[in-house]
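1. Build me a model:
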Amino acid sequence: MRHYITIVLVALLLLAAPVAAAESGYEVLYSQWTKDGTIVSANGCYVTPEITNGSNVHLCVKKPGGYAETNYSASVDGLIHYYDQLRIYVIDVDYAGGQVYLELSRPTSGGGSTSASTGTRVSCDTPGQSALGGDKVSFPIVIQNNDNDDRTYSLSAQNDYPELGWTTCFSYGDKTVYKVNVPGKQSKTISFDVQTTSSSTLGEKKLIAKVGDKSIDLYVDITSVNHTADLSAKYGSVVESIGNKIFYELRIKNMQPNENDYLLSVTGLPENWYAQFKEDKASTSEMAEVIVPAGSEKTIFLEIVPPYSVQPGEYNFTAVVSAPGKDTLTKDLTLKLKSSSDMVVSSGRLSYETKPGQPVEFDVYVSNTGKGAALTNVMIETQAPSGWYVTVTPEKANSIQAGGSQKFHVKIDPPGNIVASDYGVTLKVKSDQTAKSIDYRITVTTDSYIPYIGGAIVVIVLVSLFVVVKKFGRR
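-> A predicted model of the protein is given here:
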């Protein structure tokens, strides 16, 4: 039985040996799970861990006898050197259980790591971060001054992507800094801030933060674009006839907490085309920019004006909205122009005079003033008073090409026993594409016998007076 116990103890000692000798030059004094807030003593130093769920472990380290109390931030596998007194290694963190596995070691007389116990050490717990284009990314950089003397470090950055428009700066607390002082045997955590742009290309980008003569490589992986605004169209593709007005309804949404002014433009228009932005379709004013309040949206209209000589076909162009911070929004638009036909009906006069039973004849001209498309099956329907007869020659025109016209001869026959008056006749010109009406006034007059009767009465009266005067005049 003792033999087996001896074997087990030897095995345990062999397993523990690598832990104690994790790194030559250090002696492990403490290695176990430690509850949040527990004070651990090692080599005369006092270490208190503070665990915040989902973030780094904060360590407060102090030692009496002239050593400053120092606060550190470390992640799993993080290594901290407190002066030349203690090395602190964060092996693991149990956030659910509120405990951290710490290994505390002291340098042996043999020395230890020179780079760790003297000089400067620069580290970052999160050297690679993912972000959206337009986001701000902050890297916490720990500067450990392992020397006895205080040191002031100059801060600078190397950005190999100037075309992206990224800006960088260092901050400490609420201040932007370009130099930082770290007392001897202490550390400070500064932030290296990177402001990306919405025009950033996707993928990993490398930046270099420089602290004195030390540098650290940092990486930002752009996964997608984070726009500060949104541009949408009610209909991105419009079908319209040549000659008609063409509008696109656009909506700009401001997703920022402040009011913004957006510049408006169109790219890719064919030659001699014209575009203008309007607040509404009926507006006569053109807009070059639009103001959208914070968190609101604005609807505007883009009117496209092709030249008179435009041909049927499909045309593509792009609406561009330039937002603050170099955030440019685009919306591809398509216009399908089709041939148009437009009917114009004309005649010499709209009113005529005639007598009962006498016809009225005139010509009506139907013209196609459209672009490309023909008017087909053109005919004239008539509406006239009862008893009237209207004939149209020819009865129908199979087609009238764009730019062409057709003459129709109209004959209107009023009845012979009609009363003198004004009468209306309507001609409705119809085609497969459109229809138009034109109204005519026909004034019917008759011969009057009243003047003759009146004249006869006057003659009779005069003759009667003459006879009376002559008869009584003799007496």
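
2. all contacts plus neighbour counts: C-alpha atoms, from now on.
-> OK.

3. what's Val345 in contact with, if anything?
-> 364-367, 429, 436, 438 (Cα atoms under 8 Å, 6 or more residues apart in numbering).

4. And the furthest pair within those residues?
-> Of all pairs drawn from those, the one with the longest distance (Cα to Cα) is Ser367 and Ile438, at 14.0 Å.

5. higher neighbour count, the two?
-> Shown here are Ser367 and Ile438; by other Cα atoms under 10 Å, Ser367 has more neighbours (21 against 15).

6. want to put them side by side, so please do this one too:
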Amino acid sequence: MRRFFVVLLLFLLIVQTVSAQPYVTVFESRLAPGQMLKVENYTITIVQSINGSPYLMLKLGNDIVGLKPFSFGSLMEKDGIKILMGSYTEEGGFLVVSVKPRFLTSLKPEIGARASVDGAIIEVVGVDNHSMEVSINGTLKSVQTNKTLIFGKLVLEYNGTVLSIYAIPEVSEVKNPRYVVFCPYEDVVVSGPFDVPITVESLSEEELTLNLSVFLPPNWKAGFFYNGVEVSRISVPPKGTITLTLHVEPSSNGTLQFSVGDFLGRIHVRYRGIEVLIPYRGIEAEAGNVIQIPISFEGNGIVEFSTFNTTPGWDVYLKAGGYRVRTFEVDGSSTATLVVSIPRNATLGDHKIGLLINGKPYFLNIYIYKTYLGQPAKLVVVLRDENGNPVRGWVSIAGKNLTASPAGSVSFELKPGQYTLIAGCEGCSQKTEKLKLSDGEEKTLEITLQRADYYFKIELESDVVTLKPGTGGSTRITIQNLGSKEDKYTITVEGLPSGWNYLISQDPRGESPVESIKVGSGESTTLYLIIIPPFNVGSEELKVKVVVSGRTLRKTIPLTVRVENPATLTLNVDNPLLTVRAGETTATALWVDSDGPVTNVKFSVQAPNGWDVEVVPQMIPRVGPEMNGNVVVSQGPVRAEVRIRVPKSTPAGTYTVTITAAGDQAKTQTVITVRVTQGSSGAWVGIVLLIAAFGIVVWLMRRVGRR
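-> Purely as a prediction, here's the structure:
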């Protein structure tokens, strides 16, 4: 009968808790004298009076807030705690303890509504007229209208208009307590790490060894410390007291649970987190500018930063310590810089930028009052060598190839876009740069060109050298060392005929000849190439090559050598008019001379058929002046003889003989007149023949006249 009555009372209690704000049964068992039941800050014990009668005692800390004789069916109610007493035996009194859970939060009956409480994520996934479907950490549950649902340490109540969420208080049973644990905090509001002093008092006559444990929400850190040393077990002297420090580093709202031996405690933490101060929320700016805004952070913990709702082409980031940061730690206070890089083609008007800091949205409005949208970009490229000196090289971009000025600069006007630029110079390695030009951007790009170790440039003063036989001609050679190291150069000439000579000198007269010359990096030198022809060379034109050789490079330049020989031959005859009888021989002296050296003078003749004409000697090796050291010595004319034999059958008359003298450098000719005569007998025969011819003519005239 008593058991039935207890069940009936329990049923009525449950019905009452369902119909009103919910009560939850947290203990249903016997509690022996000397044992203690702890419900949050309250303790429930059974004590005996002087006469041995049992009493039910309720204490809040050290204060007695309820004391009632233990009687079957009696009910003690205080501050949200209901204690229903049942039977009492030698094993103790039977108790049913129900408590009103602590309200945490509420959700509207809207799909997608969610809350995070005590490490659990609760989300509404379905609603109808009779119930609400929720997901608790991924587990689906149904809460009926005007009913409650208990899930772990949570109580969910749905009244048709709102879902209320409660936390069930922690209940611990301490049997035969040998020590007392005191924690001064139950609910704290913090913005970073904090310390909790926990006192342990021994009630035992023996030394106690107690294990220490901490149960944390995700991403929290905590530990017990004693005299600055982290501990997981402590020893308490008999009847002694020690104080521990529980160091906690929260990262969100939640409940910390800990144990000291058999004692279970909890601390509810409301984490204020990091306070963010953004001094400006609306700014006017010109397109192409970079805006920097200081942001202050107060508190302790981790800051997570991201952006949203950013206009394409804008670059928005947080900078601290010289780095672009997304996550960093704040210990007390810290400052970072919000950097907003505005493109030059930004449109006029308002642009709203979203900042997400630890999950909380902030907004920055930027008004663009000036833009460069559609305007061409101006690019200036400056070429330098590794020593910073200007380089007059070349730059190629977008199909345009330009040569740099003496200052090493080149200017372009280009459409906005992505480009590949190639730059180089003589004696340098080409360099490629990729760049992006924005609307209306004015950009200067400095490019350092790496010179080759050994490279040079040569230049001739003239590509034609004109000279005279026996007299040298010169041209100036400039060698410019474009390499990064000193080099040694030699100059040779290829293609000169045998007998020709050349000389490399530091002066045009050949007084300072050199075989080679050293030139420092970036320097230049001037030498003279002197070409010396043979004394007997004639007028001609030669194609030769001037070869300049360095350590690793060999360059060739064509050169034309032009010889102008002013020498002229003269041919004089002692007797330019000769008379000779037919069948006889005549002769006269020839004198050959020249105002310049002429070699290999040969003779040729033109005479009537059958005549025998010869010049003795037929060839003269050399005529004209000669060099004797630096003195020109004239040798005078050279004598030859022309001999003419006239055939006997040659009729009397006047004839000409042409004599040609041709040397390597010059040529000339002369004419000799020859008068041929006959003997006396021959004269009479001629007269007779004339008379006979005359007689025949007279006879013919008479005969014709008769007719």
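
7. Work out the TM-score between the chains.
-> Once the chains are laid over each other, their TM-score by TM-score structural alignment, normalised by the length of structure 1 reads 0.39; 243 aligned residues with a Cα RMSD of 5.1 Å.

8. Name the member of the contacts of Val345 of structure 1 with the most neighbours.
-> Val366 (24 neighbours).

9. what's the helix or strand for it?
-> strand 360-368 (DSSP states H and E).

10. swap in Leu689 of structure 2?
-> Element membership of Leu689 of structure 2, judged by DSSP H and E, is helix 681-706.

11. what comes up buried for that helix?
-> Within helix 681-706 of structure 2, no residue qualifies as buried by neighbour count (16 or more other Cα atoms under 10 Å).

12. Check stretch 354-372 of structure 2 too.
-> Buried, per 16+ other Cα under 10 Å, within stretch 354-372 of structure 2: 354-355, 357, 363, 366-368, 370-372.

13. Relative to Ile532 of structure 2, which of the residues you listed is nearest.
-> Tyr372 (69.2 Å).

14. Check the gap between Ala589 of structure 2 and Ile672 of structure 2 for me.
-> Counting by Cα to Cα, to the nearest Å, the gap from Ala589 of structure 2 to Ile672 of structure 2 is 11 Å.

15. same question, Phe224 of structure 2
-> For Phe224 of structure 2, the distance to Ile672 of structure 2 - Cα to Cα - is 142 Å.

16. Please enumerate the helices of structure 1.
-> With helices called from DSSP state H, structure 1 shows them at 2-20, 114-117, 450-474.

17. among those, which is nearest Phe301 of structure 1?
-> Closest to Phe301 of structure 1 of the helices of structure 1 is helix 114-117 (Cα to Cα; 65.6 Å).

18. The closest one - contacts with which helices or strands?
-> For helix 114-117 of structure 1, there is no helix or strand it packs on, judged by 3 or more Cα pairs under 8 Å, 6 or more residues apart in numbering; DSSP states H and E.

19. one more time with 10 Å, if that's ok
-> Judged by 3 or more Cα pairs under 10 Å, 6 or more residues apart in numbering; DSSP states H and E, the packing partners of helix 114-117 of structure 1 are strand 79-82, strand 86-94, strand 136-145.

20. any chance of these in a markdown table, plus mean neighbour count?
-> Output for those, formatted as a markdown table (neighbours: other Cα atoms under 10 Å):
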| stretch | mean neighbour count |
| --- | --- |
| strand 79-82 | 21 |
| strand 86-94 | 20 |
| strand 136-145 | 21 |
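
21. mind checking the longest strand of structure 2?
-> Longest strand in structure 2, counting residues (DSSP state E): strand 290-308.

22. can you pull the buried residues of that one?
-> 291-292, 295-303, 305-307.

23. From those residues, pick the one nearest Val214 of structure 2.
-> Nearest to Val214 of structure 2 among these: Gly301, at 20.0 Å, using Cα to Cα.

24. Surely the closest one and Val248 touch.
-> No: assessed by Cα atoms under 10 Å, Gly301 of structure 2 is found out of contact with Val248, at 11.8 Å.

25. if I look at Thr45 of structure 2, how far off is Val671 of structure 2?
-> Counting by Cα to Cα, the gap from Thr45 of structure 2 to Val671 of structure 2 is 165 Å.

26. more crowded one of these two?
-> Set side by side, Thr45 of structure 2 and Val671 show more neighbours around Thr45, with 20 against 17, by other Cα under 10 Å.

27. Quick check: Gln16 of structure 2 is in a helix.
-> Yes: assessed with DSSP: H, G, I helix; E, B strand; the rest coil, Gln16 of structure 2 lies in a helix.

28. give the contact list for Gly473 of structure 2.
-> 465-467, 502, 508-509, 528-533, 561-563 (Cα atoms under 10 Å, 6 or more residues apart in numbering).

29. now it: how far from Val546 of structure 2?
-> Gly473 of structure 2 sits 14 Å away from Val546 of structure 2, taking Cα to Cα as the criterion.

30. swap in Thr448 of structure 2?
-> 33 Å.

31. Also Phe215 of structure 2?
-> Phe215 of structure 2 sits 92 Å away from Val546 of structure 2, going by Cα to Cα.

32. Equivalent analysis for Pro294 of structure 2, please.
-> 70 Å.

33. repeat for Val605 of structure 2
-> Counting by Cα to Cα, the gap from Val605 of structure 2 to Val546 of structure 2 is 45 Å.

34. In what element of secondary structure is Met76 of structure 2 found?
-> Assessed by DSSP H and E, Met76 of structure 2 sits inside strand 75-78.

35. Please identify the buried residues of that strand?
-> For strand 75-78 of structure 2, the neighbour count (16+ other Cα under 10 Å) marks 75-76 as buried.

36. Also stretch 7-23 of structure 1?
-> Neighbour counts over stretch 7-23 of structure 1 (16+ other Cα under 10 Å) mark Ala20 as buried.

37. which residues are in contact with it?
-> With contact meaning Cα under 10 Å, 6+ apart, stretch 7-23 of structure 1 is reached by 2, 4-6, 26-31, 103, 105, 112-113.

38. Recalculate using a threshold of 8 Å.
-> Stretch 7-23 of structure 1 is contacted by residues 27-28 when judged by Cα under 8 Å, 6+ apart.

39. same check, this time on stretch 58-65 of structure 2
-> The contact list for stretch 58-65 of structure 2, computed with Cα under 8 Å, 6+ apart, reads 41-45, 57, 66-67, 78.

40. just the helices in the stretch 451-600 of structure 2 please.
-> Counting by DSSP state H, counting those that start in this stretch, one finds no helices in the stretch 451-600 of structure 2.

41. Pull up the gap between Asp217 of structure 1 and Ala157 of structure 1, please.
-> The separation that Asp217 of structure 1 has from Ala157 of structure 1, given Cα to Cα, amounts to 10 Å.
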